[in-house]
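Engineer: Have a look at this fold, sequence not included:
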């Protein structure tokens, strides 16, 4: 593969545009960071594919981004993180982080009573992989309730983040969430665009206040109808990723070589369509989206 003259950067990879939610939050903390983002929209979604296929796709993306001077790769995809991150960490010298380990450790730190339920909302393959259950258990969480929400991604990618269809989908997936749930994890990077309808569905089901924990602080999304001081925390994966990036930059003394503000956004199919959908995931102006071909 031809070496390309690109500034040292931190790379992000997702099956499509959802990982831009992670990219955006990292850039909120480090606005001058050199970054490249690759969305494999030609082969999206990953959530209904086999473990072997997902790992192959993620390996090809890793090799491609490594050839473009990446110093760190963030797998900003819940499915690929659940399925392929550990294997990629063994295969490549490039430092690689997925959203699972740090996310689970962060959530466990929120859970003072480890007997309370943590709910995980993700794709079919994320839930079937059991990776979140394993990592949460390793961090002392005793009860995990996982639910696949396959309608969420296509709704978001159609630009539908509120209204009757979204409300119906949320109620369908959350109707039997346990009464003692304390934390709800958004284990897919598309799902932060549905935080409000998810919070409203949780309140309809459990009657409790829902607090969204984000890089911008804690936000009350929905006040509970029950008079009790026992809120539910709704959490997405960006905050632990942002903290990891900060530690990575400082520990490797990369402050001076990563601060030119170079941003590149790549996709594997139809950059115009990619960009039209991307606006639902980030408020940061995108550079011109470039279509690239990943060698297989």
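Structural biologist: Nice, thanks for sending it over. All values derive from a computational prediction rather than experimental measurement.

Engineer: contacts and neighbour counts: CA atoms only from here.
Structural biologist: Will do.

Engineer: Would you agree residue 41 is in contact with residue 274?
Structural biologist: Yes. Contact criterion Cα atoms under 8 Å: residue 41 and residue 274 qualify, at 7.5 Å.

Engineer: list the residues that contact both of the two?
Structural biologist: With contacts defined as Cα atoms under 8 Å, 6 or more residues apart in numbering, the residues shared by residue 41 and residue 274 are 16, 17, 267.

Engineer: from these, which single one is nearest residue 238?
Structural biologist: residue 17 (14.5 Å; Cα to Cα).

Engineer: Does the closest one fall in a helix, a strand, or a coil region?
Structural biologist: coil (DSSP: H, G, I helix; E, B strand; the rest coil).

Engineer: residue ranges for the strands of this protein, please.
Structural biologist: Taking DSSP state E as the test, the strands found in the chain are 9-14, 35-39, 70-75, 96-97, 117-122, 143-148, 181-186, 210-214, 217-222, 232-236, 263-267, 290-291.

Engineer: Residue 8 and residue 27, how far apart?
Structural biologist: Distance from residue 8 to residue 27, counting by Cα to Cα, to the nearest Å: 16 Å.

Engineer: quick one, which of residue 41 and residue 274 is more surrounded?
Structural biologist: residue 274 (24 against 20; other Cα atoms under 10 Å).

Engineer: Thought residue 267 was touching the more buried one, still the case?
Structural biologist: Yes. The pair formed by residue 274 and residue 267 meets the contact definition of Cα under 8 Å, at 7.2 Å.

Engineer: Give the residues shared as contacts by the two.
Structural biologist: With Cα under 8 Å, 6+ apart as the test, residue 274 and residue 267 both reach 16, 41, 289.

Engineer: what residues are up against the closest residue to residue 141 other than its chain neighbours?
Structural biologist: Among residues not flanking residue 141 along the chain, residue 114 sits closest, at 5.0 Å (Cα to Cα, 6 or more residues apart in numbering). Listed by Cα under 8 Å, 6+ apart, the contact partners of residue 114 are 108, 140, 141, 142, 143.

Engineer: Now render the residues you listed as TSV, adding neighbour count and distance to residue 245.
Structural biologist: TSV is the format used below for those (neighbours: other Cα atoms under 10 Å; distance: Cα to Cα, whole Å):
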residue	neighbour count	distance to residue 245
108	21	20
140	15	25
141	24	25
142	15	29
143	17	30
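
Engineer: Included below, for side-by-side comparison, is a second structure:
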């Protein structure tokens, strides 16, 4: 009989906390373990092989913590590593889910023009994961992408109200919208980007729907548990939260408050020797 364990939530840094916050809001009864690989952030500009190896190491570290289910609350890891881990590496009884499918499954509910824009890291854009997934599920939808390489550093350095944030958010949104005048939906395809939402709204025409992922992922997990009761039953209940980082716990605690919305306590977890 499978031992019950907490739900693991992984991100390359802090951004996954915006997704975790929504999951916890909807499903507070479970035990959770969050791991941020802050020592090796950012993942967005790294190769497929590197992101796969880093993600796999962190996922297996969460398995060691007793997790039977791990959510990759990171678009880059979901784009570059999820499929390989699911197909090649999963031990019996373990599951790993990502954040791309819940978004792409539901995108048709938000667009009327069938013209959708993706704002993402360079790695997610180059993977073409959103284009491929949306094309498979909704071939009538045309997808336009824009890499936003400065947005994550702006968020992680708490510069979201500075002149640089205004400049780069305005520039990237204008470049994306120039690709199609009929675009009516924008997907924030990075878990950091909801922190920039007030700026994004400021530079986006009001008729365009802006889609953050947290609530979609949380709703999708509720539905997944209904369809897979055996996975739900392997998740322990207890309304408890543990936070780990591969870097400085004090720094993580300070910045996590911005993303998670309330103070947390963190511990350092070595994923590989020296990290």
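Structural biologist: Received the coordinates, thanks. What you see is a predicted model, and the numbers here were worked out from it, not measured in a lab.

Engineer: hey, where'd the helices end up in the first structure?
Structural biologist: Secondary structure of the first structure (DSSP state H): helices located at 20-29, 51-66, 78-91, 100-110, 124-129, 131-138, 152-157, 164-174, 195-206, 238-251, 271-278.

Engineer: which outside residues touch stretch 57-75 of the first structure?
Structural biologist: Residues contacting stretch 57-75 of the first structure (Cα under 8 Å, 6+ apart): 1-14, 38, 80-81, 84-85, 88, 94-99, 294-296.

Engineer: Just the buried ones from those residues, in ChimeraX syntax?
Structural biologist: The ChimeraX command for the buried members of the contacts of stretch 57-75 of the first structure (criterion: 16 or more other Cα atoms under 10 Å) is given here:
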select :7,8,9,10,11,12,13,14,38,80,81,84,85,88,94,96,97,98,99
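
Engineer: Do I have it right that residue 100 of the second structure meets residue 78?
Structural biologist: Yes. Applying Cα under 8 Å, one finds residue 100 of the second structure in contact with residue 78, separated by 6.6 Å.

Engineer: Not including adjacent chain positions, what is the nearest residue to the residue nearest to the spatial centre of the first structure?
Structural biologist: Nearest residue to the geometric centre of the first structure (Cα atoms, centre = their mean): residue 189, 3.2 Å. With sequence-adjacent residues excluded and distances taken as Cα to Cα, 6+ apart, residue 189 of the first structure is closest to residue 18, at 4.9 Å.

Engineer: And the equivalent of that neighbour over in the second structure, how far from residue 9 of the second structure?
Structural biologist: Per TM-score structural alignment, the equivalent position to residue 18 of the first structure in the second structure is residue 15. Separation of residue 15 of the second structure from residue 9 of the second structure (Cα to Cα) stands at 11 Å.

Engineer: so what sits against both of these two?
Structural biologist: With Cα under 8 Å, 6+ apart, residue 15 of the second structure and residue 9 have common neighbours residue 73.

Engineer: corresponding residue for the residue nearest to the centre of the first structure in the second structure?
Structural biologist: In the second structure, residue 189 of the first structure lands on residue 191 (TM-score structural alignment).

Engineer: wait, isn't that match in contact with residue 211?
Structural biologist: No. Between residue 191 of the second structure and residue 211 there is no contact under Cα under 8 Å: 11.3 Å.

Engineer: For residue 99 of the first structure, give me its contacts.
Structural biologist: 74, 75, 76, 77, 78, 81, 237, 238, 241.

Engineer: And for the second one, the neighbour number?
Structural biologist: For residue 75 of the first structure, the tally of surrounding residues (other Cα under 10 Å) stands at 29.

Engineer: Same check on the fifth one?
Structural biologist: For residue 78 of the first structure, the tally of surrounding residues (other Cα under 10 Å) stands at 30.

Engineer: before we move on, what about the last one?
Structural biologist: Here the number of neighbours of residue 241 of the first structure (other Cα under 10 Å) works out to 24.

Engineer: I'd like to know how far the counterpart of it in the second structure sits from residue 127 of the second structure.
Structural biologist: Aligned by TM-score structural alignment, residue 241 of the first structure pairs with residue 217 of the second structure. Residue 217 of the second structure sits 20 Å away from residue 127 of the second structure, going by Cα to Cα.

Engineer: just residue 5 of the second structure next, same as before
Structural biologist: In terms of Cα to Cα, residue 5 of the second structure sits 32 Å off from residue 127 of the second structure.

Engineer: With residue 186 of the second structure instead?
Structural biologist: From residue 186 of the second structure to residue 127 of the second structure the distance is 18 Å (Cα to Cα).

Engineer: Who has more neighbours out of those two?
Structural biologist: More crowded of residue 186 of the second structure and residue 127, by other Cα under 10 Å: residue 186, with 27 against 14.

Engineer: My understanding was that that one contacts residue 208; is that so?
Structural biologist: Yes. If you go by Cα under 8 Å, residue 186 of the second structure and residue 208 touch, sitting 7.1 Å apart.

Engineer: how much space is there between the residue nearest to the centre of the first structure and residue 97 of the first structure?
Structural biologist: Taking Cα to Cα, one finds residue 189 of the first structure at 15 Å from residue 97 of the first structure.

Engineer: Done for today, thanks.
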